[in-house]
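Asks: Sequence and computational prediction follow.
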Amino acid sequence: MFITLFLIGVLIFLIRYIEQFLRSFYIPDIEDKYVLITGCDTGFGNLLAKSLDNKGINVIATCLTEDGAKQLSECCSMKLTTYILNVTNEDEIDNLKEMITKKVGDKGLHALVNNAGILGKDFGSPETLLMSDLTEVLKVNTVGPAVLCFKFLELLHMGKGRIINMGSMAGRVPSVYFLYGISKYCIEGLSSILSFQLKKYDWNVSVHTIEPQHFSTTLSVNRALENSVKDGYKRVSKFTKEKYPTENDYLNTFWRQLGKIPLSDRIDYVTDAYEHSILSVWPKNRYSVGNLAKYVIVPLSYFPTSISDGIL
């Protein structure tokens, strides 16, 4: 019995070693390829655009604001191009496609990185949510990325490229971030179905999903969350107000739930995963980013719901 378990362990180790070895090969002449990244004003998209630019890659970075585009352009090389894009505006997406088609020519796109996203307003108890709250988050986090995939598919086919979608562990297990979690479950579905369809119709375009654990938020994000929850208390039902008589009772409950989520400040793990999905000859289908994600959340996602909900 011991020998059998030992041999199984050795086999698993060898398979993992061979996999890591194969995935360590990077694409040659990457400097000649074009990578389109959305949501580059700040955060992961901004860091990724700068890193790829330092590697000499042709980066096409979209920003929501003029200030964001200007600041990014000022600290990067002439190879990086910025465009203003609201991912919820189909006309702007069409205009972007037209400009990029002229720019890349027959080379097409090597990668589309759907990074743009919002946390959305979180009011605590689900009964406080309006249709507009839900559609706002879905349009940015799910519908926009989906439309970008569809619109740029031909350019990606020309470049034998890949689509990289920003998912989340909030799309693998339930999260206190209600609206955000819904949108990320949708992204998981989009990536899986799109990958299946592209293989079926021989598009020669691969799909990859980045699934980070939760990372430390800025003070401004925490303040926005607090204000949202306070606004939500004005909408709660009589039932909820009986349970939480004051605004502070309601707010403290939300913060206690949020406090159960371990946060990481190693945002470089996310950009590293992004870069591997773009540069590797054999990228992974899914990148679980962070030890908590790899060794706790992903295994937990395969547990029966009655067990995983109790642990979470």
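Replies: Noted; the coordinates are in hand. Residues are numbered from 1 along each chain as shown.

Asks: alpha carbons only for contacts and neighbour counts from here, please
Replies: OK.

Asks: Quick check: chain neighbours aside, which residue is closest to F44?
Replies: With CA to CA, 6 or more residues apart in numbering as the criterion, F44 has its nearest non-adjacent residue at 6.4 Å, and that residue is T271.

Asks: Return the residues in contact with that neighbour.
Replies: Residues counted as contacts of T271 (CA atoms under 8 Å, 6 or more residues apart in numbering) are F44, L47, L48.

Asks: Show me those residues that map onto strands.
Replies: Judged by DSSP state E, strands contain none of the contacts of T271.

Asks: Please indicate which of the residues you listed has the highest neighbour count?
Replies: L48 (24 neighbours; other CA atoms under 10 Å).

Asks: Identify the residues contacting that residue.
Replies: By CA under 8 Å, 6+ apart, the residues touching L48 are T271, Y274, E275.

Asks: swap the cut-off to 6 Å and go again
Replies: Listed by CA atoms under 6 Å, 6 or more residues apart in numbering, the contact set of L48 reads T271.

Asks: The structure to be compared is supplied as follows:
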Amino acid sequence: MWLYLAVLVGLYYLLRWYRERQVVSNLRDKYVFITGCDSGFGNQLARQLDLQGLRVLASCLTEKGAEQLRDRTSDRLQTVILDVTKTESIAAATQWIKERVGDRGLWGLVNNAGIAAPITPSEWLTKQDFMKILDVNLLGVIEVTLSLLPLVRKARGRVVNVSSVVGRLSLFGGGYCISKHGVEAFSDSLRRELSHFGVKVAIIEPGSFKTSLSNNNRISQSFREAWDHASPEVKEIYGEKFSASFIKSTKILAPKWSQAVSLVTDCMEHALTACHPRTRYSAGWDAKLFYLPMSYMPSFLVDAIFYWSFPRPAKGL
């Protein structure tokens, strides 16, 4: 009985291994558009795909970021300035892409641009604090995707959306977890809708990686700013000790974040180049060994873990 089961499981993984190593043909003729290439995952992916010979169209928020990327890549790679929160910027970038891909269409769209701060208890924040993150991480993803879908559909290509492990399991307050849950939902519905046209949609779920988005100083500064702007009642309820404990915990955890961003970009590359990409890619040891299993645990167990692990308000229970 157990032997047959072990054989079946082994055959399943062997078949999956074989399927996932089949690569799409004529990759050097295919265009891939990536958002958020100033630094981090987007920058690494742009350079990685350029080395593979793909025609990379990289968007950056700043001209400085675009210039630095061009200096480190071949002449095939082209850059454009894009602010995913502005409709006119997206429209201009869409026209720019159309002029370059022509009748071939756009093989790959990678929605990578994102921000994280502020990360604080939700009670400390305003609606605008939430909208700042949602505009980039969720609404920007949606508008860029809708603008480029006709080109992706023409190529029967790929949409790769960067979510996070916190898209499955909310770890903290603020708009970041909310935005990534939204990316998961948007990607799932999009994948089912576009399957009729031969378009595949994949979700990347990184764990904790050291990038500009997860910069500890930036997170700590946004936390302090939110605390400074909080009402006297909130400050009394939470207490100075809570604020100090949170900042201390980020300083302890930050050195443990992985610097191997290629673990994430390799997943992105596979989603773009494999004949049979996965629906979801979890990248990083913490995503696979800790956060992902926790997302399947009963809520009361997860709540208990967080209750005893995180700082407590001064006047909490």
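Replies: Arrived safely. Just so you know, these numbers come straight off a predicted model, no measurement behind them.

Asks: where does the TM-score land?
Replies: Taking TM-score structural alignment, normalised by the length of the first structure as the basis, the two superposed chains have a TM-score of 0.91; 305 aligned residues with a CA RMSD of 2.1 Å.

Asks: if we can go back for a sec, what lines up with the residue nearest to F44 of the first structure in the second structure?
Replies: In the second structure, T271 of the first structure lines up with T265, judged by TM-score structural alignment.

Asks: Quickly note the distance from its match to D286 of the second structure.
Replies: 17 Å (CA to CA, to the nearest Å).

Asks: counterpart of stretch 150-160 of the second structure in the first structure, which residues?
Replies: The aligned range for stretch 150-160 of the second structure in the first structure is 154-164, by TM-score structural alignment.

Asks: who touches the matching stretch?
Replies: Stretch 154-164 of the first structure is contacted by residues 107-113, 203-209 when judged by CA under 6 Å, 6+ apart.

Asks: okay if I get those as JSON lines plus secondary structure and neighbour count?
Replies: Listed next are the contacts of stretch 154-164 of the first structure as JSON lines, based on DSSP: H, G, I helix; E, B strand; the rest coil; neighbours: other CA atoms under 10 Å:
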{"residue": "K107", "secondary structure": "helix", "neighbour count": "17"}
{"residue": "G108", "secondary structure": "coil", "neighbour count": "24"}
{"residue": "L109", "secondary structure": "coil", "neighbour count": "28"}
{"residue": "H110", "secondary structure": "coil", "neighbour count": "25"}
{"residue": "A111", "secondary structure": "strand", "neighbour count": "27"}
{"residue": "L112", "secondary structure": "strand", "neighbour count": "26"}
{"residue": "V113", "secondary structure": "strand", "neighbour count": "27"}
{"residue": "W203", "secondary structure": "coil", "neighbour count": "17"}
{"residue": "N204", "secondary structure": "coil", "neighbour count": "15"}
{"residue": "V205", "secondary structure": "coil", "neighbour count": "21"}
{"residue": "S206", "secondary structure": "strand", "neighbour count": "21"}
{"residue": "V207", "secondary structure": "strand", "neighbour count": "26"}
{"residue": "H208", "secondary structure": "strand", "neighbour count": "24"}
{"residue": "T209", "secondary structure": "strand", "neighbour count": "26"}
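
Asks: of all the contacts of T271 of the first structure, which comes closest to T128 of the first structure?
Replies: Closest approach between those and T128 of the first structure, by CA to CA: F44, at 30.4 Å.
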